[in-house]
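> Pasting a predicted model and its sequence here:
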Amino acid sequence: YAFTGIYTFESLIKILSRGFCIDDFTFLRDPWNWLDFMVISMAYITEFVDLGNISALRTFRVLRALKTITVIPGLKTIVGALIQSVKKLSDVMILTVFCLSVFALIGLQLFMGNLRQKCVRWP
């Protein structure tokens, strides 16, 4: 509750100082503020409306940490290099998944029916 209150207070200060969405440089002109607005609105929706167990929506709160990438220039360089290296490793990842799938199918065919009732304790 405390962090939701802090984020709400921060957003209200930004909205009161810049405006909400009509002019240039308003709150909703910045994509990071869109993320903040969605995170805060989802926090209040999941708190006050009983939608069942949708804890997956709470994971969007983690995305607020991505905002620090734009603030710290060294971190922006590191994240950019990391994204480029993951793009170059995509072929290796596809080959690895293919090999694991082949070995999984071979294992299924080799051990099919051999382990039946081996772990069951009969009285």
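Perfect, I can see it now.

> C-alpha only now, for contacts and for neighbours.
Will do.

> Please give the element, helix or strand, for residue 45.
The secondary structure element spanning residue 45 is helix 31-48 (assigned by DSSP states H and E).

> Report the buried residues of that helix.
Burial within helix 31-48, assessed by neighbour count using 16 or more other CA atoms under 10 Å, is assigned to 32-33, 35-37, 39-40, 43, 46.

> What helices and strands are in contact with that helix?
With contacts taken as 3 or more CA pairs under 8 Å, 6 or more residues apart in numbering; DSSP states H and E, helix 31-48 sits against helix 2-18.

> Can you give me the buried ones in the helix it packs on?
Residues 7-8, 11, 15, 18 are the ones in helix 2-18 that count as buried (16+ other CA under 10 Å).

> Redo the residues you listed as JSON lines? Include distance to residue 86.
What follows is those, written out as JSON lines (distance: CA to CA, whole Å):
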{"residue": "7", "distance to residue 86": "32"}
{"residue": "8", "distance to residue 86": "35"}
{"residue": "11", "distance to residue 86": "34"}
{"residue": "15", "distance to residue 86": "37"}
{"residue": "18", "distance to residue 86": "38"}
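
> And here is the other one:
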Amino acid sequence: MLNLPLFSSCLLSVSLSFSVFVSLSLSVSLSLSLQERIFLTLSNYIFTAIFVAEMTVKVAALGWLFGDKAYLRSSWNILDGILVMISAIDILVSLVSNSSPKILGMLRVLRLLRTLRPLRVISRAPGLKLVVETLMSSLKPIGNIVVICCAFFIIFGILGVQVRIDNLCNPYKKPQHIIIHL
């Protein structure tokens, strides 16, 4: 069932429609009518239920942890699972909350993290998935180069301060030309 093109297409369309939903819900002003708030809340419940059902089907088909293709063996599935759990926690906290300021602050963070759900589209588009995986694999070599560049900047920064320390400490001293003989 997971390999069926219809299943993947349906989940891709749900993910894309959720992206539209998130962009609409973030772009509306805070002064929403009661009907609009109810619509946004119910839409969030429906999308979360669909994503929980997808996660359940995947776990049932692939297994949770054991096996070569287990759910937790794929980083894309881990991302999906984390986003589904964030959505479920958001719903639970919003149902239980007493409108205390601490709870409202936590809800804002959870709803902000909900905007990461469109990243699920990456795992369903093979070309986009390849591009992202290639970029992620190039981060380690680029990170090594950045560390070397930072080391050079620090070394030459310290040398520059040591050479010009007299002028920095005494602003009334006339600048002298420094000639370095090689």
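Happy to help now that I have it. Only a predicted model underlies this, so the values are computations on that prediction, with no experimental measurement involved.

> care to give me the TM-score?
Both chains were compared after superposition, and using TM-score structural alignment, normalised by the length of the first structure their TM-score is 0.57; 111 aligned residues with a CA RMSD of 4.1 Å.

> can you give me the angle the helix holding residue 45 of the first structure makes with helix 2-18?
Taking axes from the mean of the first three to the mean of the last three CA atoms, to 10 degrees, one finds helix 31-48 of the first structure and helix 2-18 inclined to each other by 130 degrees.

> quick one: helix 31-48 of the first structure to chain centroid distance?
Centroid separation for helix 31-48 of the first structure versus its chain: 14 Å, with CA atoms, centre = their mean, to the nearest Å.

> and if you look at stretch 153-168 of the second structure?
The gap between the average C-alpha position of stretch 153-168 of the second structure and the chain average comes to 39 Å, counting by CA atoms, centre = their mean.

> Relative to residue 75 of the second structure, how far out is the residue nearest to residue 51 of the second structure when sequence neighbours are not counted?
Excluding its sequence neighbours, the residue lying closest to residue 51 of the second structure (CA to CA, 6 or more residues apart in numbering) is residue 84, at 6.4 Å. Using CA to CA, to the nearest Å, one gets 14 Å for the distance from residue 84 of the second structure to residue 75 of the second structure.

> can you check residue 85 of the second structure too?
For residue 85 of the second structure, the distance to residue 75 of the second structure (CA to CA) stands at 15 Å.

> Residue 85 of the second structure matches what in the first structure?
In the first structure, the residue paired with residue 85 of the second structure is residue 37, using TM-score structural alignment.

> Pull the contacting residues for its match.
residue 11 (CA atoms under 8 Å, 6 or more residues apart in numbering).

> and what of the one 3 residues further on?
Contacts for residue 40 of the first structure were tallied using CA under 8 Å, 6+ apart; they are 4, 7-8.

> In CSV: those, plus distance to residue 75 of the first structure.
Converted to CSV, the contacts of residue 40 of the first structure look like this (distance: CA to CA, whole Å):
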residue, distance to residue 75 of the first structure
4, 26
7, 23
8, 26
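
> which of those lies closest to residue 64 of the first structure?
Among these, residue 7 lies closest to residue 64 of the first structure (CA to CA), at 10.0 Å.
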